[in-house]
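A.B. asks: pasted the sequence and its predicted model underneath.
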Amino acid sequence: MELREAVRKRPGMYVGGTDGFGVAQLVLEVLSNAVDQHLVGRCHRIDLRVDADGSVTIDDDGPGIRTGAVDGMPPLVERLTKNPQRPTADGHRPHVHVGRLGAGLSVVNVLCERFELMTVREGIESSVAFEQGILVSPLDERAVKRASGTRVRFRADPAIFDDTYPEMQVVSSRIDDLSFVAPRLAIGVSRAGVPLAGIVERVEKLQRRGTIGPVAHHRGRYGNELVPIDVEIALSWSDVSHEPAILSFVNLERTHEHGQHVLGMRDALRAGFGRARWEVVARGLLAVVSVVLDDVILGSPTRERLDSPASRPAVAAASG
């Protein structure tokens, strides 16, 4: 099976999911190549920009990427579309995986709606562009009088990802780590506009064609005076049959494995649909559930599931 077909068929195997966490892994994978150059003293600054639509631009002041065959490595276009023979686009060492999964630029490329790479090396500017991993702008090279460096611009493919905006907490956390272990590397991060004004807007970003009605939204305080629980929930449905897209948070942190707060929403929605099976209720569901509480109990080995029992009835009450 070709790389493109394999990755697009099972993206979660390569980037860990099809939500904002998976998109964050794309960002970190591109970032890795610039960090590698810093390790050998060839890169001193990286600039990361995220636009409101989830488009990501990463610039570095490194030496640029070789575009021809390198020490047995095929030309750049082939390296961006085939199974990687080595961990990096041009075979450089050492290599560090900034993200958890170490997927490689070829995987990033095939999971993007559009992927553009422009690099300047030894006075030659080279640029190439792909859409869904398919070459749309062949490699173009020309002489320039500019400093070396590389720019990669991409946007996760909405045909693959439920949310094309990277989970910035994941990205920011890793960059914070790098600021300690690589203090001489300057990393600038900017976010254009205000991409998400609240969870209603987040659900709207999840919406696909055929959305049924406006986004339902509620915010309130539940529990009691001793153990208050702030709950916010927004949800909608699409009549296009697909798996539910649910994002859940506790104290502003993503709970990738959901937990009691999502079960509370599930309880209320099933009750509202006459105790219908969850598979029926959840078809086309687009939801964001957020709780804030003092007594946070996290379960699972990765601590990404909320086990605090009081959150379940609180969210059920908010969702009813």
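C.D. replies: Here it is on my side, so go on.

A.B. asks: CA only for contacts and neighbour counts going forward, please
C.D. replies: Will do.

A.B. asks: how far off centre is stretch 65-82?
C.D. replies: Put simply, stretch 65-82 sits 26 Å off its chain's centre (Cα atoms, centre = their mean, to the nearest Å).

A.B. asks: and the comparison structure, right after this:
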Amino acid sequence: MSDAANPYDASHIQMLEGWEAIRRRPGMYIGSTSQRGLHQVVFEVVGRAVNEIVAGRAGSVDVTLTPDGGVRVADDGPGVPVETSGDAGSPGLEALLTQMQFGAEPRGRHAVATSLFGIGPCVTNALSSRLRAEVRRQGIGWVQEYTRGVALTPPTSTGPTTRSGTTIAFWPDTDIFETTDCSFATLTERFQELAFLNQGLDISLTDQRPPDGPRSVRCRFPGGARDFVIFLDAQRGASVHPDVIGFEREDPRMAGTVEVALRWQDSHGERLQSYANSAPTPCGGTHTAGFREGVAAAVNAHLRERRLLAEAAPDLSADQIGDGLTAVVSVKLDRPEFSGSTHGALGGATVRAGVAKAAREHVGTWLERHPEQASAIIGRIIQGTGQN
């Protein structure tokens, strides 16, 4: 085909930046315009507030679903810096809400991953018909309003205040989303995960929409992954062996930490939930492979030492040992490696080796120190294999 028949040149290229790019292709930034994408714009704002707590600058986050379809996220941190006040902090309020910088959010083991690409509230602002930001910082209150990502006014002082923190209220754009009805259950589940995986986190969710009155839930779990396993077992309603085996370990080789909790129950099937930097890894990865490898090694070593397996018999497989197991595996890494752009599976050979070593040592030690419970667990596993 000749150039004359297809007159495409540089004049046809559109350069889209900031809010305009996000509104033109929202799926590139939040995954979809369905309810899943709607929840993602909530997480983009919540993530900033949660990381204030993780960094030790705030104590709690309050999320509210308002009757008019809005979402309000408030924290009690020091407040976002405000450029017009001469505040040299970074990023400032307007930069936070308008500048699209991939990876701008905190990263590494000391940050909670809730944003798809680390852009944060800028995405939410662009995809909201209206957004109102209130900042209480250094004794002064500030407010700024936006419409579809565009500021209506500069940040305006509201006078002295004795409080501190940041509140961002937004109304998802009905021209963008298939629905603007957030699911209380879905948001609760994700906030519970974050609180289980970050022991200092205190996050509440209030739904003001029900006609019969508000409903709310507070997510705070000092027991971390141990509490998570107890919660998961309670959901299944199965009888369980009493103790949760749990441990945390830092491993310089994988530049991060691993937290694991597990417990066997008197039912079939394995329930293993895994996370990397507090983000779910539904396809597993090297951390789950290392966990299963380490637990299998510990159990088989215990069986061999007590001659509970015939000398010529092969080791039990990870599948056999995992039957009836509920487990949570959470790694927090400085430089996580993922397989694929969706981050569904974690990579990294050092992660597998580090988690396997930690699981083998800690589970093995627990079995040695709790002989009665170990006997019950081993007996259940052997019974399930048909080798008793």
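C.D. replies: Thanks, I have the structure now. The structure presented is a predicted model; accordingly, all values stated were derived computationally and were not measured.

A.B. asks: any idea what the TM-score is?
C.D. replies: TM-score of the superposed chains, computed with TM-score structural alignment, normalised by the length of the first structure, equals 0.55; 195 aligned residues with a Cα RMSD of 2.8 Å.

A.B. asks: doesn't residue 374 of the second structure belong to a strand?
C.D. replies: No - using DSSP: H, G, I helix; E, B strand; the rest coil, the secondary structure at residue 374 of the second structure is helix, not a strand.

A.B. asks: now it, nearest residue through space, not along the chain?
C.D. replies: residue 367 (5.1 Å; Cα to Cα, 6 or more residues apart in numbering).

A.B. asks: the one you found reaches residue 377, doesn't it?
C.D. replies: No - Residue 367 of the second structure lies out of contact with residue 377 (Cα atoms under 8 Å); the separation is 9.1 Å.

A.B. asks: what do we get in the first structure for residue 70 of the second structure?
C.D. replies: Correspondence of residue 70 of the second structure to the first structure, assessed by TM-score structural alignment: residue 55.

A.B. asks: contacting residues for the closest residue to that match other than its chain neighbours?
C.D. replies: The shortest distance from residue 55 of the first structure to any non-neighbouring residue, by Cα to Cα, 6+ apart, is to residue 155 (4.4 Å). Counting by Cα atoms under 8 Å, 6 or more residues apart in numbering, residue 155 of the first structure touches 54, 55, 56, 112, 113, 114, 115, 164.

A.B. asks: max pairwise distance over these: which two?
C.D. replies: 115 and 164 (13.6 Å; Cα to Cα).

A.B. asks: for the match of residue 70 of the second structure, which residues are in contact?
C.D. replies: Here residue 55 of the first structure is in contact with 153, 154, 155, 156, 165 (Cα under 8 Å, 6+ apart).

A.B. asks: go again with 10 Å.
C.D. replies: For residue 55 of the first structure, the contact set (Cα atoms under 10 Å, 6 or more residues apart in numbering) comprises 49, 112-115, 153-156, 164-166, 192.

A.B. asks: element containing the counterpart of residue 119 of the first structure in the second structure, please.
C.D. replies: Counting by TM-score structural alignment, residue 119 of the first structure lines up with residue 135 in the second structure. Secondary structure from DSSP states H and E places residue 135 of the second structure in strand 128-137.

A.B. asks: what's the answer for residue 175 of the first structure, then?
C.D. replies: Per DSSP H and E: residue 175 of the first structure is located in helix 168-181.

A.B. asks: distance from the chain centre to that helix, please.
C.D. replies: Distance, centroid of helix 168-181 of the first structure to centroid of chain: 14 Å (Cα atoms, centre = their mean).

A.B. asks: how close does that helix sit to the second structure?
C.D. replies: Mean deviation of helix 168-181 of the first structure relative to the second structure after superposition (mean Cα distance after the TM-score superposition for the first structure): 1.9 Å.

A.B. asks: residues of that helix that come out buried?
C.D. replies: Buried residues in helix 168-181 of the first structure, defined by neighbour count with 16 or more other Cα atoms under 10 Å: 168, 170, 171, 175, 178.

A.B. asks: do the same with stretch 377-388 of the second structure
C.D. replies: Per 16+ other Cα under 10 Å, stretch 377-388 of the second structure contains these buried residues: 377, 378, 380, 381, 382.

A.B. asks: quick one: the host helix or strand of the last one aligns where in the first structure?
C.D. replies: Residue 382 of the second structure is located in helix 371-385, with elements delineated by DSSP H and E. Matched against the first structure by TM-score structural alignment, helix 371-385 of the second structure finds no partner residues.

A.B. asks: helices or strands up against that helix?
C.D. replies: Helix 371-385 of the second structure sits against strand 256-264, helix 286-305, helix 318-322, helix 349-369, with contacts defined as 3 or more Cα pairs under 10 Å, 6 or more residues apart in numbering; DSSP states H and E.
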